[in-house]
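> 3D, please:
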Amino acid sequence: MRGDKIYYWTYKIIRCGMILFWLYVGMDKIWIHEAFELSLVQQPLIGDFAPILSWLMPLLEILLAILLFMPNRKLESLGWKLSLLLILLFSIYIALGVNGILKNAPCMCSSFLTNVNRITHLWINGILFIVSLIAFFIRTKILNKGMQSTKNKYYINNQTVVSGKNYG
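Below is the predicted model:
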């Protein structure tokens, strides 16, 4: 039972962190919209789409936060899948810059990462991807066990467990 609680709370913490992360980076891009759009214009490959992407990207990031917050399992699952895909796409784009394929591409991410070099940014994205992947698999494990929580009570396969005691 203790392992189930650890999985449950680990998942909740990662989920909350990713909700806050996507909400912050999406809102930050809206708050600094002109600077964000200007950095997109300077990007190789995607610069021509800057007017559309400057609104689409932050709205997608905020949508991801909303999907991860949703109590509906299908919407939450969609949120995790899209979150993993978006982090992967951002990481590939950064890796192309690190490997010199996309030269002189300025950082187009949130304002707190603008002074971070590309390699550090790639590491941060890698960590976010791995943590999100772990949360996705923990979520699957939790759902397969039928585990959920209401305040201090845990329900595992329809048996009530409070503080590790089984109240069937």
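> C-alpha from now on. contacts and neighbour counts both.
OK.
> for the strand or helix carrying Lys12, which positions count as buried?
If you go by DSSP states H and E, Lys12 is part of helix 2-31. Along helix 2-31, these residues count as buried under the neighbour rule (16 or more other Cα atoms under 10 Å): 4-5, 7-8, 10-11, 14-15, 18-19, 21-30.
> just the helices in this structure please.
2-31, 33-41, 50-69, 73-98, 118-145 (DSSP state H).
> measure Ile134 to Gln159 for me?
Applying Cα to Cα, to the nearest Å, the value for Ile134 to Gln159 is 26 Å.
> Ser149: what's it in contact with?
By Cα atoms under 8 Å, 6 or more residues apart in numbering, Ser149 lies in contact with Tyr155.
> now with 10 Å?
By Cα atoms under 10 Å, 6 or more residues apart in numbering, Ser149 lies in contact with 5, 8-9, 155-156, 160-161.
> try Leu78
Contacts of Leu78 by Cα under 10 Å, 6+ apart are 64, 67-68, 84.
> of the residues you listed - the most surrounded one?
Of all these, Leu64 has the most neighbours under the rule other Cα atoms under 10 Å, reaching 27 neighbours.
> contacting residues for that one?
With contact set as Cα under 10 Å, 6+ apart, Leu64 has these partners: 18-19, 21-23, 26, 58, 70, 75-76, 78-83, 86.
> recalculate using a threshold of 6 Å.
When contacts are counted by Cα atoms under 6 Å, 6 or more residues apart in numbering, Leu64 is found next to Gly79.
> ok, Ala65 next?
19, 22-23.
> identify, from the residues you listed, the entry nearest to Ser91.
Within these, the smallest distance to Ser91 is 15.3 Å, found for Trp22 (Cα to Cα).
> here is the second sequence; please produce its structure so I can put it next to the first one:
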Amino acid sequence: MRTPHVVVVMGVAGTGKTTIGPLLAARLGVPYAEGDDFHPQANIAKMSAGHPLTDEDRWPWLDAIGSWAHGRAGLGGVVSSSALKRSYRDRLRAAAPGVVFVHLTGDRALIEDRMAHRHGHFMPTALLDSQFATLQPLEPDEAGVAVDVTGSPEQIAERAMAALEQVPEPTV
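Next up is the predicted model:
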């Protein structure tokens, strides 16, 4: 990538956003921001209790991520966000035109297994169905790439980097 993009690593819970995001940031030489850190405590409590977030719950979270991404425009950065719906991605793009999405995708059984074996995360496996039900994959007019999450984190990051090389430069 010739100019610094702001990359949003997206996907359902358990796809590895928190693992792959820092690897991409290191390869790109830019800062990483953990999307979960932008959640208000009420959102974390709601998800921890096994309740999916509503759009109204997500707007302040997305606005905070968008503000971070806006501040990194022209400098580059990587931030994680589920960004499951087109409207969520549109909101991020409105705040930070030129963002590029890396959609981590994978088999539901693999993702559920990974979620079941992680420790210390507030998102229960029980919410995976609601995540997949909400997911709207990237559309052809959205700047971004889909990357399969099979293999090691390093292999996934390398596939993501190769795919990002094909994304046109941002027009901001």
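> would you mind reporting the TM-score between them?
Here the TM-score for the pair of chains, by TM-score structural alignment, normalised by the length of the first structure, is 0.28; 83 aligned residues with a Cα RMSD of 5.3 Å.
> can you put the contacts of Leu78 of the first structure in a markdown table and add distance to Ala35 of the first structure?
Shown next, in a markdown table, are the contacts of Leu78 of the first structure (distance: Cα to Cα, whole Å):
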| residue | distance to Ala35 of the first structure |
| --- | --- |
| Leu64 | 22 |
| Leu67 | 27 |
| Leu68 | 28 |
| Leu84 | 26 |
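> from these, which two are the most distant?
Across those (Cα to Cα), the longest gap, 12.8 Å, separates Leu67 and Leu84.
> what's the biggest helix in the second structure, counting residues?
helix 55-71.
> which other helices and strands does the helix or strand that it is followed by contact?
Counting by DSSP H and E, the next helix or strand C-terminal to helix 55-71 of the second structure is strand 77-80. Counting contacts by 3 or more Cα pairs under 6 Å, 6 or more residues apart in numbering; DSSP states H and E, strand 77-80 of the second structure packs against strand 6-10, strand 32-33.
> tilt between whichever helix or strand comes after the longest one and strand 6-10?
Along the chain past strand 6-10 of the second structure, the next helix or strand (assigned with DSSP H and E) turns out to be helix 17-28. With axes from the mean of the first three to the mean of the last three Cα atoms, to 10 degrees applied, the angle from helix 17-28 of the second structure to strand 6-10 works out at 150 degrees.
> which residues sit in contact with the closest residue to Gly144 of the second structure other than its chain neighbours?
Spatial nearest neighbour of Gly144 of the second structure, excluding adjacent residues (Cα to Cα, 6 or more residues apart in numbering): Phe101 at 4.3 Å. Phe101 of the second structure is in contact with 7-9, 144, counting by Cα under 6 Å, 6+ apart.
> one step back: how about the longest helix of the second structure: buried residues?
Within helix 55-71 of the second structure, the residues scored as buried using 16+ other Cα under 10 Å are 58, 61-66, 68-70.
> of the residues you listed, just say which sits nearest to Ala25 of the second structure.
Nearest member of these to Ala25 of the second structure, counting by Cα to Cα, is Ala69, at 13.4 Å.
> measure that closest one to Arg86 of the second structure for me?
Distance from Ala69 of the second structure to Arg86 of the second structure, counting by Cα to Cα: 17 Å.
> next one: Lys46 of the second structure
23 Å.
> JSON lines for the contacts of Ser149 of the first structure, including distance to Lys141 of the first structure?
Shown next, in JSON lines, are the contacts of Ser149 of the first structure (distance: Cα to Cα, whole Å):
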{"residue": "Lys5", "distance to Lys141 of the first structure": "12"}
{"residue": "Tyr8", "distance to Lys141 of the first structure": "9"}
{"residue": "Trp9", "distance to Lys141 of the first structure": "13"}
{"residue": "Tyr155", "distance to Lys141 of the first structure": "14"}
{"residue": "Ile156", "distance to Lys141 of the first structure": "12"}
{"residue": "Thr160", "distance to Lys141 of the first structure": "18"}
{"residue": "Val161", "distance to Lys141 of the first structure": "18"}
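> those residues: which two are farthest apart?
Pairwise distances across the contacts of Ser149 of the first structure (Cα to Cα) peak at 17.0 Å, for the pair Trp9 and Thr160.
> pull up the distance across stretch 65-76 of the first structure, start to finish.
End residues of stretch 65-76 of the first structure are separated by 10 Å (Cα to Cα).
> now that stretch, how far from the chain's geometric center?
12 Å (Cα atoms, centre = their mean, to the nearest Å).
> list the contacts for Leu67 of the first structure?
Residues near Leu67 of the first structure by Cα under 6 Å, 6+ apart: 75-76, 79.
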